[in-house]
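Peer 1: Dropping the sequence and predicted coords here.
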Amino acid sequence: MRAVRIETCGRPPVAGDVPAPVPGPGEALVRVRAAPITPLDLLCAGGASYFGAPAVPYVPGVQGVGTAGGTPVWFPASAGMAPGDGSMAELAVVRAEDLVELPSGADPFAVAALGLSAVAAHMALTWRGELAAGEQVVVLGGGGVVGQAAIQLARLAGARRVVAGARSPEGRERAELAGADAVVTLDTEDVADLAARFSAACDGPVDLVLDPLFGAPAAAAARTLRAGGRLVNLGGSASETCPLDSSTLRSRSLRVLGYTNNELTREQRAAAIALIAEQAALGRLAVAHEVMTLEEAGAAWERQTAGTAGGRIVLRVA
């Protein structure tokens, strides 16, 4: 079968022929249709992640969409985090209990682009952030996949106003297309300046901040929160540290919460994927993405790494 493999850590994958996998007890064979190139794939294949350097060669891909026994499914994989192969191959072996059946009308590439990023957005908003109908939400990193999904999912959960923050013109445009009521430009590290921009864009105090960035944007957005407001952090793409001042935190009794998909149970993850796929099939949820072929995986990998792609790249496997 055709697949792409990481042969050297830190280098793009190479397409080639590999033996077809054989499922064992409790496993299912998935005919893969779509495999996204995610930040986690890039991190693991770089060889310096907190999971340690992966044994090479291996087939990357921590999630994918395909069919098992003729049924459309989404599936996870531990490629790069543990020994074994992932989704970027024509066939993948998956634990049967991890398969999530998809609605027949769901576009496999749209669902693959959303995937675990949308799961993080949904669960950080609702399960961790306790978003209630009628609340005002700030979504940082609104041009990224998590941010685009969060803007739409917050609206679907009943948020009355969603304000996004994004750095680049392309990111701000994606946030606007996702439905943000206003988009704040994140082109400075001046916390006071950013806080003033967020305050001007918001309709009064904010109830919840969804933060995949940390750093100055998170510190600024925190200043717009109401008493008892919540900030949920699920990433540090702007900085691993944040200049959140003690007076802001204490004077409003704010809650700063961490989130990771790794904390979810299999049942929580499956329910979130099912909801995301259903909303995608209904045309209510989508993120910017490109589709490239398996043979183009090396070039796609380099573009995703450099940030020059027009969104999440999804490989057309079959």
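Peer 2: On my side now, so go ahead. Residues are numbered from 1 along each chain as shown.
Peer 1: Please make it C-alpha for all contacts and neighbour counts, starting now.
Peer 2: Fine.
Peer 1: so which helix or strand takes in the residue nearest in space to the middle of the chain?
Peer 2: Centroid-nearest residue in the chain: S117, 1.9 Å away (criterion: CA atoms, centre = their mean). Per DSSP states H and E, S117 falls inside helix 108-123.
Peer 1: how about the residue nearest to the centre of the chain, what does it touch?
Peer 2: 145-146, 149 (CA atoms under 8 Å, 6 or more residues apart in numbering).
Peer 1: Can you give me the distance of G134 to G70?
Peer 2: 42 Å (CA to CA, to the nearest Å).
Peer 1: Give me the more crowded residue out of the two.
Peer 2: Legend: neighbour count by other CA atoms under 10 Å for G134 and G70, higher for G134 (13 against 9).
Peer 1: List the buried residues of stretch 123-139.
Peer 2: 123-125, 128-129, 131-132, 135-139 (16 or more other CA atoms under 10 Å).
Peer 1: neighbouring contacts of that stretch?
Peer 2: For stretch 123-139, the external contacting residues (CA under 8 Å, 6+ apart) are 147, 150-151, 154, 157-165, 202-203, 205-211, 221, 230-232, 234, 257, 259, 272.
Peer 1: Tell me who's in contact with the residue lying farthest from the centre of the chain.
Peer 2: Using CA atoms, centre = their mean, the residue of the chain lying farthest from its centre is S251. It sits 32.5 Å away. Residues near S251 by CA under 8 Å, 6+ apart: A227.
Peer 1: what do you get for T248?
Peer 2: Taking CA under 8 Å, 6+ apart, we find T248 in contact with 222-223, 254.
Peer 1: Distance check, it against V256.
Peer 2: According to CA to CA, T248 stands 12 Å off from V256.
Peer 1: Equivalent analysis for L210, please.
Peer 2: L210 is 10 Å from V256, by CA to CA.
Peer 1: want to throw the contacts of S117 into CSV with neighbour count?
Peer 2: Output for the contacts of S117, formatted as CSV (neighbours: other CA atoms under 10 Å):
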residue, neighbour count
V145, 26
V146, 26
A149, 27
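Peer 1: for comparison:
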Amino acid sequence: MTAAPVVPLDLLCASGTSYFGRPAVPYVPGVQGVGVVADSTVHPVGGRAFVATAAGMAPGDGSQAPWCSVPDGDVVLLADGDGVTDAAVAAIGLSGVAAWMALTWRAQLRPGERVLVLGAGGAVGQAAVGAARALGAGRVVAVARPGSSAERSRAAGADVVVELGAGVDELAAQLTEACGGAADVVVDPVFGPVATAASRALAPGGRLVNLGSAAGDTAELSSAVLRSRGASVLGYTNNALTAGQRADALHAVLAVAAAGELSVAHETLPLADVRTAWERTAAGSGARLVLLP
């Protein structure tokens, strides 16, 4: 392994409170990472590779170690010399896959449509902003906390950043105005009251794709709003993807990153600082923390 991020899913699985249940211990965490193939009957030895693991979700060890053993089907070979460092790939990783597939596979984004990205200062949000622009969105509006989170959203390429602070009614009005009338697609890694406001900003035929619950596990959605606008609320998880879908999405996202159109803010730490990385991630460090074994 050359780079392994610490992501919220690692902490959630380790806590035993995820819907995967309590993990069998001991195990090495790390649901994704980048490395070099050391041994395989399928992939060339020495090949640069991205790996996904089920660490914390099923028996077995993960990526936050010098070595990681995974089935050949969970290895995605990467191009060399594309200008995207291993740490940058690790930071984008499955967050980029989720953003890309939420926009394409679930939301069926069409060129010119207006995209609203909630939690845009996070890894999924930053990737969604870049992906939406690359896919031809007519307008990309980011929603983020004031301060560094909002700055990351701007750096990701959002046309407008709406900073959180208002109540649901006022926020819904702010989002509608920022979108230039309404949002065709909402990428939602947060749910909670922010999703409530975003649902009220949906255009006729709008689609809200939920990928997580960072702001709360429940949101209040108006039946009248959804029915009158023919809007859809769609769930998304990377676990629903086939290995082929995941590989294709990762390659697509990294091609956009190689073109300089998509990135996720990150910071690297040596593997020896894994405790610090976990504590900072749990506290909400902002930038994605990537361990270098």
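Peer 2: Sure, I can see it. This one's a predicted model, so the numbers in the text were calculated from it and none came from an experiment.
Peer 1: Quick TM-score on the pair, please.
Peer 2: For this chain pair, the superposition-based TM-score is 0.94 by TM-score structural alignment, normalised by the length of structure 2; 284 aligned residues with a CA RMSD of 1.2 Å.
Peer 1: ok, back up a step: in structure 2, what residue corresponds to the residue nearest to the centre of structure 1?
Peer 2: Correspondence of S117 of structure 1 to structure 2, assessed by TM-score structural alignment: S95.
Peer 1: now H289 of structure 1
Peer 2: Taking TM-score structural alignment, H289 of structure 1 has H266 as its aligned residue in structure 2.
Peer 1: now do Y259 of structure 1
Peer 2: The alignment partner of Y259 of structure 1 in structure 2, by TM-score structural alignment, is Y236.
Peer 1: And G307 of structure 1, how close does it get to A133 of structure 1?
Peer 2: Distance of G307 of structure 1 to A133 of structure 1, computed by CA to CA: 35 Å.
Peer 1: just the strands in the stretch 101-250 of structure 1 please.
Peer 2: 136-140, 161-166, 182-185, 206-211, 225-233 (DSSP state E, counting those that start in this stretch).
Peer 1: Can you name every helix or strand that the fourth one contacts?
Peer 2: Applying 3 or more CA pairs under 8 Å, 6 or more residues apart in numbering; DSSP states H and E, we find strand 206-211 of structure 1 packed against strand 136-140, helix 215-222, strand 225-233.
Peer 1: hmm, back to that, tell me the one of the contacts of S117 of structure 1 nearest G298 of structure 1?
Peer 2: Nearest to G298 of structure 1 among the contacts of S117 of structure 1, counting by CA to CA, is V145 at 21.1 Å.
Peer 1: How much space separates the residue mapped onto the closest one from structure 2 from L262 of structure 2?
Peer 2: By TM-score structural alignment, V145 of structure 1 lines up with A123 in structure 2. For A123 of structure 2, the distance to L262 of structure 2 (CA to CA) stands at 11 Å.
Peer 1: and what of A107 of structure 2?
Peer 2: Separation of A107 of structure 2 from L262 of structure 2 (CA to CA): 19 Å.
Peer 1: Same question for P5 of structure 2.
Peer 2: To L262 of structure 2, P5 of structure 2 is 17 Å away according to CA to CA.
Peer 1: which of those two has more neighbours?
Peer 2: Neighbours per residue (other CA under 10 Å) separate P5 of structure 2 from L262, with P5 holding more: 31 against 25.
Peer 1: Would you mind finding the match for E177 of structure 2 in structure 1?
Peer 2: So, by TM-score structural alignment, E177 of structure 2 is matched to A200.
Peer 1: number of nearby residues for that match?
Peer 2: Close neighbours of A200 of structure 1, defined as other CA under 10 Å, add up to 13.
Peer 1: Please tell me how far stretch 232-245 of structure 1 is from the chain's geometric centre.
Peer 2: Stretch 232-245 of structure 1 has its C-alpha centroid displaced from the chain centroid by 17 Å (CA atoms, centre = their mean, to the nearest Å).
Peer 1: In structure 2, point out the residues matching it.
Peer 2: Stretch 232-245 of structure 1 corresponds to residues 209-222 in structure 2, going by TM-score structural alignment.
Peer 1: what's the first-to-last distance across that stretch?
Peer 2: 16 Å.
Peer 1: Buried residues in it, which are they?
Peer 2: Neighbour-count burial for stretch 209-222 of structure 2, counted by 16+ other CA under 10 Å, picks out 209-212, 219, 221.
Peer 1: swap in stretch 287-305 of structure 1?
Peer 2: 287-292, 294-298, 300-302, 304-305.
Peer 1: Hmm, A249 and V97 of structure 2 touching each other?
Peer 2: Yes: between V97 of structure 2 and A249 there is a contact under CA atoms under 8 Å: 5.5 Å.
Peer 1: The two: which is more packed in?
Peer 2: Per other CA under 10 Å, whichever of V97 of structure 2 and A249 has more neighbours is V97, with 27 against 23.
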